[in-house]
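# What follows is a protein structure lacking sequence information:
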């Protein structure tokens, strides 16, 4: 039996996007299938999808080689609609909850992928949770506003380079793999979107080192136009820079990942 289209399903349930939830639906299955191809292969591993809405990405995931597909949907209006995709095989699980509160390790056993068209209003917060939290996904393929996606993959000296780039690239290899125009969504957002693929690095910083890196980048980019000796003054200023082998008159946007890791490590070193 042929499934109804996503638009037909939305109409049948009388559903539309909620601005308060940052919802913009991707209804073109050719696009969702391409995103899933970019995210895979899954080789039988579980996939967590946050904010599935009407299930465009979910349908493509269920067509893939994912072992289980676990949906985390905050909006209870979509749970009955998503339940219609369950074929009784046990592959699909639906969790009605806030993804910012969910403990992913309790949802899946073993390695898992994250594949999501993230709600715009919580996308960055969710990414930081996954990058810095105790649970490490096998890989993340996530859609953001184009501006946020560019901030994740930016290099030193680029306008988009900042704290998000340093934290993301310290933890993962990050690539921008797909652009989508606003017209691809219903309703169309005011901005374009992009998909980022992130794979955790084997040499990712240990938790305590990552916390120090967060402190250093928060201070450095909190006053990004100032020299580091000024922006890092609460953490040691010029003396901290000298211990890390960084010029105190440099600015945050010129320092690469290794430089910020040296600054993070220097927080633990006694002043000379």
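Structure received. Since we're looking at a predicted model, the values are computed, not measured. Numbering: from 1, shown residues only.

# C-alpha from now on. contacts and neighbour counts both.
Fine.

# ranges for the helices of this protein?
Applying DSSP state H to the chain gives helices spanning 6-13, 29-39, 56-62, 79-83, 123-132, 146-153, 163-171, 207-222, 228-231, 237-244, 257-266.

# Turn the ones you listed into a markdown table, columns for mean neighbour count and distance to residue 71.
Below are these laid out as a markdown table (neighbours: other C-alpha atoms under 10 Å; distance: least, C-alpha to C-alpha, whole Å):
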| stretch | mean neighbour count | distance to residue 71 |
| --- | --- | --- |
| helix 6-13 | 14 | 17 |
| helix 29-39 | 18 | 15 |
| helix 56-62 | 23 | 8 |
| helix 79-83 | 17 | 9 |
| helix 123-132 | 17 | 15 |
| helix 146-153 | 21 | 23 |
| helix 163-171 | 23 | 24 |
| helix 207-222 | 18 | 28 |
| helix 228-231 | 23 | 42 |
| helix 237-244 | 20 | 44 |
| helix 257-266 | 19 | 34 |
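
# Switch the ones you listed over to TSV, and while doing so, append distance to residue 197 to every line.
Converted to TSV, the helices of the chain look like this (distance: least, C-alpha to C-alpha, whole Å):
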stretch	distance to residue 197
helix 6-13	25
helix 29-39	7
helix 56-62	16
helix 79-83	25
helix 123-132	12
helix 146-153	10
helix 163-171	11
helix 207-222	21
helix 228-231	31
helix 237-244	31
helix 257-266	19
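
# take a look at this one as well, against the first:
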């Protein structure tokens, strides 16, 4: 990729600008992009699935790390810039023009692929919930290395009894290990967003026995949907959950943010029993 022109030159030549409607912010710092590409570990010979590559800054870094990349981009303005990278990639890049929320990712990227992406802000959380959900586990992906607004990233790795702890934390941690890999200053982007960003790294683990993902998703949606209320009120629409609290000896006057991931799993298991 060293023979390619600088990203700023590519962006200027193709008249590209980040689209607010698509949640775009271009990341151009080559050293920072290389650091992000190292977060999943050794990618030499690995397969990577990238969402929203834009002009291809992170794509270049992933290819430089030795990966083969399937990149999904819905903004056709960026396709000529990505085609330049494709021509220099020795066949290790495939670009798909599509909405990432609509394609069969496992079929396109293959099982065992690493997902690495500077996610568009407007679809980042939806994609994360999709990748963390479903009954099939372990998932088709090997790891997630994702750039989010820092506030969202902190919610993913949050612990109980904190203001950031909520549904995303439980869904990310009940059968995976999630950590904050690095923080990224807003000045690293073009144009600079109003908020800071951070990279989260998630690796799937063992799924607890006797628990369905759908049950846990429904439980956490209800519990955190009214997070300031006590569980006996927020879970009124889920009588089985209230019964489970009694069975497990969990005080129904507690609030959702005080329950550990283990306790949420125990409640879901009791519901499914």
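On my side now, so go ahead. Here the structure is a predicted model, which means the values were calculated and not measured.

# Which of the helices of structure 1 sits closest to residue 20 of structure 1?
Shortest distance between residue 20 of structure 1 and the helices of structure 1, using C-alpha to C-alpha, is found for helix 123-132: 13.7 Å.

# In structure 2, what stretch matches the closest one?
Helix 123-132 of structure 1 lines up with residues 124-133 of structure 2 when matched by TM-score structural alignment.

# Identify the residue of structure 2 aligned to residue 264 of structure 1.
Match for residue 264 of structure 1 (TM-score structural alignment): residue 268.

# Just give me the neighbour total for residue 194 of structure 1.
Using other C-alpha atoms under 10 Å, residue 194 of structure 1 is surrounded by 20 other residues.

# My error: substitute residue 67 of structure 2 in the last question.
Residue 67 of structure 2, neighbours per other C-alpha under 10 Å, totals 23.

# With residue 85 of structure 1 instead?
14.

# List the contacts of it.
Applying C-alpha atoms under 8 Å, 6 or more residues apart in numbering to residue 85 of structure 1 gives the contacts residue 59.

# got the contact list for the match of residue 264 of structure 1?
211-212, 215-216, 219, 241.

# For those, give me JSON lines that also has distance to residue 4 of structure 2.
Shown next, in JSON lines, are the contacts of residue 268 of structure 2 (distance: C-alpha to C-alpha, whole Å):
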{"residue": "211", "distance to residue 4 of structure 2": "49"}
{"residue": "212", "distance to residue 4 of structure 2": "48"}
{"residue": "215", "distance to residue 4 of structure 2": "49"}
{"residue": "216", "distance to residue 4 of structure 2": "47"}
{"residue": "219", "distance to residue 4 of structure 2": "50"}
{"residue": "241", "distance to residue 4 of structure 2": "57"}
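
# Run those past structure 1 and keep the common ones.
Retained in structure 1 (both residues aligned by TM-score structural alignment, their matches' C-alpha atoms under 8 Å) from the contacts of residue 268 of structure 2: 212, 215-216, 219.

# From these, pick the one nearest residue 188 of structure 2.
Among these, and counting by C-alpha to C-alpha, the member closest to residue 188 of structure 2 is residue 216, at 37.0 Å.

# For whatever residue of structure 1 lines up with residue 175 of structure 2, which residues are in contact?
Under the alignment (TM-score structural alignment), residue 175 of structure 2 pairs with residue 171 in structure 1. Residue 171 of structure 1 makes contacts with 131, 200-201, 203-205, as judged by C-alpha under 8 Å, 6+ apart.

# Now with 10 Å, please.
By C-alpha atoms under 10 Å, 6 or more residues apart in numbering, the contact list for residue 171 of structure 1 reads 130-132, 136, 198-206, 210.

# again with residue 180 of structure 2
Residues counted as contacts of residue 180 of structure 2 (C-alpha under 10 Å, 6+ apart) are 145-146, 150, 153-154, 156-158, 198-202.

# if we can go back for a sec, how about the helices of structure 1, which one is nearest residue 183 of structure 1?
When these are compared by C-alpha to C-alpha, helix 29-39 sits nearest residue 183 of structure 1, at 12.3 Å.

# Mean deviation, that closest one versus structure 2?
Its matched residues in structure 2 lie on average 0.8 Å from helix 29-39 of structure 1 after superposition (mean C-alpha distance after the TM-score superposition for structure 1).

# Now distance to residue 61 of structure 1 too, for the contacts of residue 171 of structure 1, in a markdown table please.
Listed next are those as a markdown table, based on distance: C-alpha to C-alpha, whole Å:
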| residue | distance to residue 61 of structure 1 |
| --- | --- |
| 130 | 20 |
| 131 | 23 |
| 132 | 26 |
| 136 | 20 |
| 198 | 18 |
| 199 | 19 |
| 200 | 21 |
| 201 | 25 |
| 202 | 27 |
| 203 | 30 |
| 204 | 28 |
| 205 | 31 |
| 206 | 32 |
| 210 | 32 |
